[in-house]
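# Sharing a model that was predicted from the sequence below.
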Amino acid sequence: MRLPDLEAWAIFATVAEHRSFTAAADALGLSKATISKAVSRLEADIGQSLFHRTSRRLALTEAGRPLAEHAALILASAHVAEEAARDAASAPAGRIRLAAPMTFGVGKIAPLLADFLAAHPGIEIDLHLSDARVDIVAEGFDIALRIAELPDSSLRARRLCTIQTYLVAAPSYLAAHGTPTHPGQLGDHALLGYTNINGPWRFRGAGGVEVSVKAEGPISANSGEALLPALVAGLGITRLPAFILGDTLETGAVVELLPEWRAAPVGLHLLTPPSPLRPARVEALIAFLADHLRD
């Protein structure tokens, strides 16, 4: 059996990441000639060109684009295997890149990380907070937390808990525009939309009856927290989770609407790249987050 040219695949992955033979040579500490020969060797093995080469730029070919993803996984798996061998003889150490939603990350994740780091002094965490959906593999994240119903993908996903959302409005808005008594009436109201969740709002009532409503109104945002000022000011109705609403329900700044028509709950998911191999430091953080976020 002929073994794959793993060195060439790893070098190809690095060239694809940097879009440059020179930059890949610098990153790997190899000569540019070695880099070029490895890529040419791989192209000869598979019978396809991997890059379009010009004097000014280097671009992946149609065949090269999907193969670059496979090559990145091969390289990442090799790194993980080496780290696992080292970790077996010592305490978990190294950097973890973690992505989380902005408000949830600030309010819930950052406090937990302080406890985690105190227990694992050899670990460093690069926390990336954004409500945008990150590409875990392409952007090099070890873990991503995502509050959503997940589409099918090659990523490994673990559901940690359920997040319930609430339909709410300020008393001043209801006094001026009336209180809806059925989801079907929401189309006549100003709805404040969260743009990172595609599609209409869906509600389920008694007997499993479902109603869908398109969210349209004076403001939409890719951050749920950014909708709070407009909500409290009485500019419309929106749907938000408790960790964003904070104490606005308890203080009466907003009131819940249609409690008998619950929106379908969404899950808090922990996502990791598709490789089954993970460094001990990543496994430690996964176990910690799963234990502390399950409720």
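Looks like it arrived, so ask away. Residues are numbered from 1 along each chain as shown.

# contacts, neighbours, all on C-alpha from now
Fine.

# What residues sit buried inside the longest helix anywhere in the chain?
Ordering each helix of the chain by length in residues (DSSP state H) puts helix 64-87 first. Of all the residues in helix 64-87, those buried under the rule 16 or more other CA atoms under 10 Å are 64, 67-69, 71-77, 80, 83-84, 87.

# let's bring in a second model and compare:
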Amino acid sequence: MRLPDFEAWAIFAKVAERGSFARAAEELQLSKPTISKAISRLEKSLGNALFNRNSRHMSVTETGRMLIGHASRILAEAEAAESEARGGTHRPSGLIRVAAPTTFGIRHLSPVLPAFLEKYPEIDITIDFSDSLVDLVAEGFDLALRIASLADSSLRARRLCDVRLLLVATPDYLDRIGRPAHPRDLEGLKSFVYTNNSAPGTVRLKSKRTREEFVLSQASRFRADNAEAFLPALQANLGFGLFPEFMVWQGLRDGSFEEILPDWEAAGIALYLVTSSNTLRPFRVNAFLEHLIAAFEHPPWAVPGL
């Protein structure tokens, strides 16, 4: 019986994680020829290429994407075994790849990173800020932050906190058009329409008192796939829109924004921490997950008076 080439599998996981033979060699403290030979050895054994590569570019093949999860588990299990043998004294190190929504990531994820980076000086972080859903396994991400109402999937999701969606305008705009008493009063008024969802311009509202439901069809003045683009026009009294609370909470508290129809509510969403279904994760990823769980247990937009 021939044993699997565990070293080559671990090296493949590290090259896929780092996106480069040279960076993997530097982290593993191996020569680049050693890395290249291990990958070639594994490709020969599998009968399939794991990377498309030339002198200027490298990408993971379809076969490679299918196998990244297996390779990462091999590496994670080996790291866990070594740490246990050392009595848990091994310091987490290496790269963590994260996907996060653009506005939320820059406004709220970035500020919680310095404390983590200071605590773990041997861990590096790469973040892909995008409002598009990424395939964690195929694209080699360790985790993602998602703001949504998540459908069932093969991924593991930890709900961190609720995110309310609020109809918002400026007081000056509402002074001009009048303060609506019912969602139907907003129909025909041009507004800001977020397009990165399944039904752009459709807002389902429910009365908090009577439980009446109403579907508001927004008339569009300005459409975009990132709601932060609406803020200058919102501040200029040019319309209203549906915004996540984390984007407008400060304006609501200082009075520069006003919630429209506070007795009505849109269906809530939440902030989720999403990982692959694999329960064997490197210690650096587990440390980061714990940091994020603590950081968003009491998010600033949900703390009264902050």
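Ah, there it is. None of these values were measured; they are calculated from a predicted model.

# hang on, the earlier thing: ok, residues contacting the longest helix of structure 1?
Helix 64-87 of structure 1 is contacted from outside by 6, 9-10, 12-14, 16, 49-51, 93, 275, 277-280, using CA atoms under 8 Å, 6 or more residues apart in numbering.

# 10 Å instead, please
6-17, 43, 48-52, 59-61, 90, 92-94, 137-138, 140, 273-281 (CA atoms under 10 Å, 6 or more residues apart in numbering).

# Quick one: the helices in the stretch 151-300 of structure 2, in order.
Along the stretch 151-300 of structure 2, counting by DSSP state H, counting those that start in this stretch, helices occupy 171-177, 231-235, 245-254, 283-295.

# Quick one: those helices as TSV, columns for distance to residue 108 of structure 2 too.
Shown next, in TSV, are the helices of the stretch 151-300 of structure 2 (distance: least, CA to CA, whole Å):
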stretch	distance to residue 108 of structure 2
helix 171-177	26
helix 231-235	17
helix 245-254	8
helix 283-295	10
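
# Out of those, which gets nearest to residue 34 of structure 2?
If you check each of those against residue 34 of structure 2 by CA to CA, helix 283-295 wins as the nearest, at 25.1 Å.

# Read off where the closest one ends up in structure 1.
Mapping helix 283-295 of structure 2 onto structure 1 (TM-score structural alignment) gives residues 280-292.

# Show me the strands in the stretch 51-200 of structure 1, by range?
51-53, 58-60, 94-100, 123-129, 143-147, 156-163, 165-169, 191-194 (DSSP state E, counting those that start in this stretch).

# Mean deviation, the fifth one versus structure 2?
With mean CA distance after the TM-score superposition for structure 1, strand 143-147 of structure 1 departs from structure 2 by a mean of 1.1 Å once superposed.

# Same check on the third one?
Superposed on structure 2, strand 94-100 of structure 1 shows a mean distance to its aligned partners of 1.6 Å (mean CA distance after the TM-score superposition for structure 1).

# Go ahead and name everything in contact with that strand.
Here strand 94-100 of structure 1 has contacts from 83, 87, 105-106, 108-110, 121-136, 139-147, 270-272, 279-282, 285, using CA under 10 Å, 6+ apart.

# before we move on, back to that, quick check: ChimeraX command selecting the buried ones in the contacts of helix 64-87 of structure 1.
A single ChimeraX command selects the buried members of those (16+ other CA under 10 Å):
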select :8,9,10,11,12,13,14,15,16,43,49,50,51,60,92,93,137,273,274,277,278,279,280,281
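
# sorry, back to before: chain center to the match of helix 283-295 of structure 2: distance?
Stretch 280-292 of structure 1 has its C-alpha centroid displaced from the chain centroid by 17 Å (CA atoms, centre = their mean, to the nearest Å).

# average gap between it and structure 2?
Relative to structure 2, stretch 280-292 of structure 1 is 1.0 Å off (mean CA distance after the TM-score superposition for structure 1).

# In that stretch, which residues are buried?
Buried-residue list, stretch 280-292 of structure 1, by 16+ other CA under 10 Å: 280, 281, 282, 285, 286, 289, 290.

# one step back: quick one: the longest helix of structure 1 to helix 280-293, angle?
Note on geometry: by axes from the mean of the first three to the mean of the last three CA atoms, to 10 degrees, helix 64-87 of structure 1 and helix 280-293 are set 90 degrees apart in direction.

# what's the average distance of stretch 71-78 of structure 2 to structure 1?
Averaged out, stretch 71-78 of structure 2 is 1.9 Å away (mean CA distance after the TM-score superposition for structure 1).

# rewinding a little: which one of the strands of the stretch 51-200 of structure 1 lies closest to residue 213 of structure 1?
strand 191-194 (9.7 Å).
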